[in-house]
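Q: Make a model of this:
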Amino acid sequence: MENRTGLALRILFVGIGATLFMDIWAVAADSLFGIPQSNFSVVGRWMGHMLDGQFTHESIRRAAPIAGESAIGWTAHYIIGVIFVAAFVMIFGTRQLQKPSLILTILFGVAMIVFPFFVMQPALGAGIMASNRPNPDFARLKSLMTHFSFGLGMYVAFWIQTKVFKPVETPVSSAS
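A: Presented below is the predicted three-dimensional model:
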């Protein structure tokens, strides 16, 4: 079986790759359809305030700015992508590193929508499933598209890593 460092590097590669794919998707959606990109400065602001013990906000946009909030937000965005990929590999196994499943990666990406819907959006003041936003259905659809693109990006990044890294060694089964 592959060593832990090799596995961690693959997960890091796929997590960054999937998140980058999602960001490129967002730029394309903005350019082609005028769908605004996410502002990760608010994520950095939220995290900065968490360090001071404040998890929820009436409106994160009205909360006091945090030094370096944009860098904090973008870094958190990519770390979260890596964590999601690590969770995916823990749930579905290292076989995904050899032969990724398009259906599983997309379904997993879409399933991760529970975090913005039920954790981030309420904590930032947008309400559960963006219910406090001026156009909640648009916000929900944007979240769905974003997480779909992350799942698709996972598949693409898993596929690319099969070409970049040596093949994963599989354990020999002792069962007959």
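Q: For the rest of this, base every contact and every neighbour count on C-alpha atoms.
A: Fine.
Q: do you know how far the residue nearest to Leu97 when sequence neighbours are not counted is from Phe13?
A: The shortest distance from Leu97 to any non-neighbouring residue, by Cα to Cα, 6 or more residues apart in numbering, is to Phe158 (6.1 Å). Counting by Cα to Cα, to the nearest Å, the gap from Phe158 to Phe13 is 8 Å.
Q: Now show me the structure for the sequence below, then we'll compare the two:
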Amino acid sequence: MFEFIYLAILIGMGGTALLDLWALLLKTALGLPTPPWHLVGRWFAGMPTGRFVHGSGIGNSPPIARELAIGWFMHYAVGVLFAAALLFIWGVQWAHAPTFLPALIVGLVTIGAGWFILQPGMGVGVACNKAPKPNVARLQNVAGHVVFAIGMYGTALLIG
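A: Sure thing, here's the model as predicted:
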């Protein structure tokens, strides 16, 4: 059990860190905004009070204390959770002899968490259909999750 938790933490954080580097590259090279982790923190912080949906947009909800820190923490916690799912399905032995396909499958399947849970909850609609440029947002989501998969795979190669 300790090995499972240890590997999930390392692989999830590695994948998430590469995703963050990708976001910085997109900001530097293309001027794209980085993800609004403070708003993600606001969304997660509303859950204990029963607020799961911000229909008029999370930006219209009042700010909460430490929302940026909560957003960053949850960003990495979710990455670890997704890595744990990978290890649960393919076993910890995957981390000792990783192949790319399982990481890619998890990366692509987890797009659904954003499209069908996070984005509707934040008031952006299913699969960003209320975003100013929904198809651009969707493409960024897919690319980001592929980068996350590459990061999980690469981390497993490094530690395996």
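Q: Which part of the first structure matches stretch 60-72 of the second structure?
A: Mapped onto the first structure using TM-score structural alignment, stretch 60-72 of the second structure covers residues 62-74.
Q: now do stretch 10-28 of the second structure
A: Alignment of stretch 10-28 of the second structure against the first structure: residues 13-31, by TM-score structural alignment.
Q: Now the matching stretch on the second structure. Mean distance?
A: In this overlay with the second structure, the average offset of stretch 13-31 of the first structure from its partner residues is 0.9 Å by mean Cα distance after the TM-score superposition for the first structure.
Q: In contact with Pro102 of the second structure, which residues are there?
A: Pro102 of the second structure makes contact with 86, 90 under the criterion Cα atoms under 8 Å, 6 or more residues apart in numbering.
Q: which position in the first structure aligns with it?
A: So, by TM-score structural alignment, Pro102 of the second structure is matched to Leu104.
Q: Helices of the first structure, start to end?
A: Secondary structure of the first structure (DSSP state H): helices at 4-33, 41-51, 69-92, 95-98, 102-111, 114-115, 121-124, 136-164.
Q: so how far is the second one from its chain's centroid?
A: When you say that, I think you mean helix 41-51 of the first structure. Relative to its chain's centre, helix 41-51 of the first structure lies at 17 Å (Cα atoms, centre = their mean, to the nearest Å).
Q: same thing with the last one?
A: Averaged C-alpha coordinates place helix 136-164 of the first structure at 8 Å from its chain's average position (Cα atoms, centre = their mean).
Q: Going by neighbour count, list what's buried in that helix.
A: Buried residues in helix 136-164 of the first structure, counted by 16 or more other Cα atoms under 10 Å: 136, 139-140, 142-159, 161-162.
Q: Having no further points to raise, I will conclude here.
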